[in-house]
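A.B. asks: Let me see the structure of the following:
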Amino acid sequence: MLVPVFALLLMALAPASAMAQSNEVPRGPTFLDRALQVLVDGIQFGSIIAITAVGLSLVFGTTHLINFAHGELVTIGAVVAFFLNVAASGPGWHLIPAALVAIAAGALLGGLIERGIWRPLRKRGTGMINLFIITIGFSLLLRHVVLVFYGTRPQSYREYDIQQAIDLGPVGITPRDLTIVVLSVLVLLGVAFMLQKTRIGTAIRAVSANRDLAEASGIDVNRVVLVVWVLGGGLAALGGVFFGLTEIITWDMGFRLLLLMFAGIILGGLGSAYGAMVGSFVIGIVAQVSTLWFPIDLQNAWALLALIVVLLIRPQGILGQRERVG
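C.D. replies: This is a model prediction of the structure:
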């Protein structure tokens, strides 16, 4: 009987500061901390969109083809790396060599699609509307082929799945995401260097500016277009591996990313590879920052709203050139 009474007396005589300290609730992150964190997440998301959108932009610039099947190249890159890395029937490679093979497979597939489908159709004089509809059908075909072989179950890679974030002041980022951002920026800088400082890059810019004049100047347009498709397929596969690392691998992941790719290209300026890079980063940042106030399910809607607002102010896009109509 004396023990409970003695305990109550100790509690009553305890200093008020000690009582307050024991009941103190840890303070959560401030709004500024959360804003900086989603900004970092937006840069990382935008880098993935940019990697996948550059190839799509180059294809449109050289052929004026709106390729709805480009998202499936993203999915195929992620799935090929998965089968080499994780699947029981696969060789069980580390993700890095598996990703390199996936990039090569995406580049090869892009070249085969150009040589086997689009070049014959162009030679036959198929109209752009017809080609546009064919890309939709081809997208559905590739997507369901992936569904048959991969299935509907979401999967993840064996390596770099769960990591502890590195604290950089008020923000945190995992080594995996930091590596993705750095590699994406390096690849984008490499593409920019190729376009500006190499002969094939000069040829690509010439074909994008004026196809007929480039052909009259002695440029092999078919070879340039083939290089663009190979480059676009490889970049799409790389973006697919990155997207699978940060999110999860599904049979329709490329299709879910396709709308944001188009948004980045249009926002940056149609046919401009540099515009696709800038526009994709803007779309990624707006999508993530919107989650500060609105549900995450609406982040793509707010990114598209930002696209509409920018186009109302600058119809040619951020880095697009004004064109005279009529």
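
A.B. asks: Please make it C-alpha for all contacts and neighbour counts, starting now.
C.D. replies: OK.

A.B. asks: would you list every one of the helices in this structure?
C.D. replies: Here the chain has its helices, by DSSP state H, at 2-13, 16-22, 31-63, 70-85, 95-113, 119-123, 128-150, 175-197, 199-209, 211-216, 221-246, 253-268, 273-289, 299-313.

A.B. asks: Just send those helices back as JSON lines, with mean neighbour count and distance to Tyr157 too.
C.D. replies: Putting the helices of the chain into JSON lines (neighbours: other Cα atoms under 10 Å; distance: least, Cα to Cα, whole Å) gives the following:
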{"stretch": "helix 2-13", "mean neighbour count": "10", "distance to Tyr157": "54"}
{"stretch": "helix 16-22", "mean neighbour count": "10", "distance to Tyr157": "43"}
{"stretch": "helix 31-63", "mean neighbour count": "24", "distance to Tyr157": "17"}
{"stretch": "helix 70-85", "mean neighbour count": "28", "distance to Tyr157": "6"}
{"stretch": "helix 95-113", "mean neighbour count": "21", "distance to Tyr157": "7"}
{"stretch": "helix 119-123", "mean neighbour count": "13", "distance to Tyr157": "36"}
{"stretch": "helix 128-150", "mean neighbour count": "15", "distance to Tyr157": "14"}
{"stretch": "helix 175-197", "mean neighbour count": "16", "distance to Tyr157": "12"}
{"stretch": "helix 199-209", "mean neighbour count": "19", "distance to Tyr157": "34"}
{"stretch": "helix 211-216", "mean neighbour count": "14", "distance to Tyr157": "42"}
{"stretch": "helix 221-246", "mean neighbour count": "25", "distance to Tyr157": "7"}
{"stretch": "helix 253-268", "mean neighbour count": "25", "distance to Tyr157": "15"}
{"stretch": "helix 273-289", "mean neighbour count": "27", "distance to Tyr157": "23"}
{"stretch": "helix 299-313", "mean neighbour count": "17", "distance to Tyr157": "25"}
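
A.B. asks: how about this one, so we can line them up?
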Amino acid sequence: MRLRPALCLVLLVVALFGAGSTAVAAASTVGTAALTARGDDPETVKVTGKLVNRDDTGSTPVGGGKVTVTGASGAEYSATSRPDGGFSVEVPFEVGPLSIELDERSLPDGVTLREGGRNPITRTVSGTLPLTVTFVLGKGDRQTMSWADQIPQSLFNGLYFGLIISLGALGLSLIFATTRLTNFAHGEMVTFGALVTYALNVTGIDIWLAGLLAAGLAGVFGFAQDRFFWRPIRRRGTGVLAMMIISIGVQFILRNVYQFFTGGRTETYRQYTTPEGHRLGPITYSVRDVVCVAIALVLVVGVTIALRRTRLGRATRAVADNAALAATTGINVNRVITTVWSVGALLAATCGLLLGFSQAVKFDLGALQLLVMFAAITVGGLGSVWGAVLGSLLVGTLIEMSTLVIPSELKMAAALFLLIGVLLVRPQGLLGRAQRIG
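C.D. replies: You can find the predicted model right below:
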């Protein structure tokens, strides 16, 4: 019987990912030209992308543009962009430089490569890491924005990112509030949502329906995790520290499973990868952004209302305050905790679905955002629902705004500085309650 939790975890992983091998289907990128250092055939390199002409009136797809890729051996491979602007070129895999060139003579009248834009562009293929190529089309010189002009867009991007991250942080906070477990495997549920959505989407299922199914499967996965793995561990009286270490092990198991099935490649959804941009004053947004924000808002507001108004929500708050006292009043503590795990996994998977649009789909997507989620719930206040949301918005905004003054590669450090500052001034977090220890 001592092996039961471990055996249950193995069975869960096998059951959920036995059917998930379709996630290794090759990506079809429809954003700016993306070079993936392995195509559908492991002996080829796929170059896919979309030609878009941008001017003061908006963005227009450019069809008929000829793109030529020259390999290290000198062989040339060409493709013409479709009416939607998309194109795809596959060349034999060779370690060495690749030259990607846009034939400007093939562009429609009035469409030109912007002055100063590079053409051709050279990239070096050395492994499976994705490379990105962008051709800047449009009349006139390429405009640069001043530091002050970039503030509104950076603020919008930060609030958008923070709202999406708040879904994952909210689930992480709920699990901590009811179990006192710092779940390091929570980021893998974010990845789960993105990978399952991608696997369903490449089979022809609409992206939003695929995301709904992925969130449902994640909820089932979360339920099964607690019912067959974490609950037996809690029943044995395992300490919180030991459970946290176990969650780190679960994190690595799931991440390696993801890496095995995806081959470590970076993939993209088949739909809405490069939506048409719209302008609202100094801010550029897309309909996809509006839909993502609406989904996140509905879930965040829905969860907070449910915690306040429903019987299960009140029971959850009681368990979070004092599980032993809640049990004496007749509340089924185990059922509440299992429900929280299910809801938390659903929220995390939805977070992964939405992150997949802007950050692509890869096996470590959730792991890369786990630190941001931890910073968010710590800044907002551990165990506080609204604290998780507030912390996410603050952290997301600071991360994006910091790119105005520091290189984008260092932007995650901004979240750590905010975390340290809040802990020094208010250790319980902005909306957390101070508690006596000892």
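
A.B. asks: TM-score, when you put one on top of the other?
C.D. replies: Here the TM-score for the pair of chains, by TM-score structural alignment, normalised by the length of structure 1, is 0.89; 299 aligned residues with a Cα RMSD of 1.3 Å.

A.B. asks: which residue lines up with Leu410 of structure 2 in structure 1?
C.D. replies: The alignment partner of Leu410 of structure 2 in structure 1, by TM-score structural alignment, is Leu298.

A.B. asks: Could you do Val196 of structure 2 as well?
C.D. replies: Counting by TM-score structural alignment, Val196 of structure 2 corresponds to Val80 in structure 1.

A.B. asks: try Trp230 of structure 2
C.D. replies: Structural alignment (TM-score structural alignment) places Trp230 of structure 2 against Trp118 in structure 1.

A.B. asks: That match and Thr126 of structure 1, how far apart?
C.D. replies: 9 Å (Cα to Cα, to the nearest Å).

A.B. asks: Looking at these two now, which is surrounded by more residues?
C.D. replies: Neighbour totals were compared for Trp118 of structure 1 and Thr126, and Trp118 leads with 18 against 12 (other Cα atoms under 10 Å).

A.B. asks: any idea how far the more buried one is from Gly110 of structure 1?
C.D. replies: In terms of Cα to Cα, Trp118 of structure 1 sits 11 Å off from Gly110 of structure 1.

A.B. asks: Kindly report the same for Gln44 of structure 1.
C.D. replies: Distance, Gln44 of structure 1 to Gly110 of structure 1, using Cα to Cα: 26 Å.

A.B. asks: nearest residue to Ala206 of structure 1 other than its sequence neighbours?
C.D. replies: Ala214 (5.8 Å; Cα to Cα, 6 or more residues apart in numbering).

A.B. asks: how about the one you found, what does it touch?
C.D. replies: Going by Cα atoms under 8 Å, 6 or more residues apart in numbering, Ala214 of structure 1 touches Ala203, Ala206, Val207, Val221.

A.B. asks: which residue lines up with the second one in structure 2?
C.D. replies: Translated: Ala206 of structure 1. Match for Ala206 of structure 1 (TM-score structural alignment): Ala318.

A.B. asks: Kindly report the same for Glu323 of structure 1.
C.D. replies: Aligned partner of Glu323 of structure 1 by TM-score structural alignment: Gln435.

A.B. asks: Who are the contact partners of the residue lying closest to Asp149 of structure 2 once chain neighbours are set aside?
C.D. replies: Nearest-residue entry for Asp149 of structure 2: Pro282, 7.5 Å, with adjacent residues in sequence omitted and distances by Cα to Cα, 6+ apart. Counting by Cα under 8 Å, 6+ apart, Pro282 of structure 2 touches Asp149, Pro152, Gln153.

A.B. asks: you'd agree the last one is up against Ile283?
C.D. replies: Just to be clear, that refers to Gln153 of structure 2. Yes - counting by Cα atoms under 8 Å, Gln153 of structure 2 touches Ile283, with 5.1 Å between them.
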